[in-house]
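Visitor: Have a look at this prediction, sequence included:
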Amino acid sequence: MNRDEPDNPARPAAGLRLCALADLADPGAKGFRFRHERALFAGFLVRQGDAVTGYVDSCPHNGWPLAIMDDRYLTRGGDRIICAAHGAMFRPADGLCVAGPCADDHLRPWAVAVVDGEVLTA
């Protein structure tokens, strides 16, 4: 089973607490992995100011996870998400690939919300 399918049984249900907003650097990113039997769901959060966006951790170019090391999704300046495999770069706000082999493609969104200072699945 492809780990980023919407019907993936490992994808967490809405309302699951992921972390406190204060646990995310600004700018910053944090990855999450969930398993259900043999299924895996991998996602990550990106914080820019008060905005937190979630994405499935899968490059649209090859389906591989974007980060080689835990939570290392952003460029040094924190203004772009980067794929460690091929150097593709994405805008944090909408996941649009602005450079690399998947230019003009998007990261797959993962619905999250900030409620009372906590980041939850939506």
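Guide: The structure has been received and is ready for your questions.
Visitor: C-alpha only now, for contacts and for neighbours.
Guide: Will do.
Visitor: wouldn't H86 be in contact with G100 here?
Guide: Yes - with contact defined as Cα atoms under 8 Å, H86 reaches G100; the gap is 7.1 Å.
Visitor: Below is structure B, check it against A:
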Amino acid sequence: MDDPGFWRARPNAPPPGAVLGALTEIAPGGAKEYRFGRGRSTFSMFVVRLEDGVRAYLNLCPHFSLPLNQAPNQFLHGEDILCRQHFALFRADTGICFSGACEGRSLIAIAIHVSDDGMLTIAD
């Protein structure tokens, strides 16, 4: 999906300014899932904490539109993001798939902001 605003049209997508939580809730080199809504229309995203900041992605594999994780907060395999459904690997810093069924495609990035006091919010 090449449309960077695609995620905003999904059911229960958080609005700009929505607070996700404190950066300290994510271990360095770790990831955390954030869910909005319930049931089939749940919006799921995750944030990866890297050495140079954070990246956020829609929790949806571009290969077959399934969640990347099978258990809460399990997105990483070493320094890469792993789709536990298809075993595709994505670069955590760019979201680009470099191994697996969707090689060359990308995860859908979600712009987030880290405030001076370390709170994560959805960016405008």
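Guide: Nice, I can see it. None of these values were measured; they are calculated from a predicted model.
Visitor: quick one: TM-score?
Guide: For this chain pair, the superposition-based TM-score is 0.88 by TM-score structural alignment, normalised by the length of the first structure; 117 aligned residues with a Cα RMSD of 1.7 Å.
Visitor: picking that back up, so what sits against both of H86 and G100 of the first structure?
Guide: The overlap between the contact sets of H86 of the first structure and G100 (Cα atoms under 8 Å, 6 or more residues apart in numbering) is empty.
Visitor: And the strands in the first structure?
Guide: 17-20, 28-36, 39-48, 51-56, 81-82, 89-90, 97-99, 112-115, 118-121 (DSSP state E).
Visitor: Columns distance to A67 of the first structure and mean neighbour count on top of these, output as CSV?
Guide: Converted to CSV, the strands of the first structure look like this (distance: least, Cα to Cα, whole Å; neighbours: other Cα atoms under 10 Å):
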stretch, distance to A67 of the first structure, mean neighbour count
strand 17-20, 19, 16
strand 28-36, 9, 17
strand 39-48, 10, 20
strand 51-56, 12, 22
strand 81-82, 8, 26
strand 89-90, 12, 26
strand 97-99, 15, 18
strand 112-115, 20, 18
strand 118-121, 21, 18
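Visitor: looking at these, which is closest to L74 of the first structure?
Guide: strand 81-82 (4.4 Å; Cα to Cα).
Visitor: That closest one against the second structure, how far on average?
Guide: Following superposition, strand 81-82 of the first structure is found to deviate from the second structure by 0.2 Å on average (mean Cα distance after the TM-score superposition for the first structure).
Visitor: Name all residues that make contact with the closest residue to A123 of the second structure other than its chain neighbours.
Guide: Counting by Cα to Cα, 6 or more residues apart in numbering, A123 of the second structure lies nearest to I112, which is 4.6 Å off, once chain neighbours are set aside. Shown in contact with I112 of the second structure (Cα under 8 Å, 6+ apart): 55-56, 120-123.
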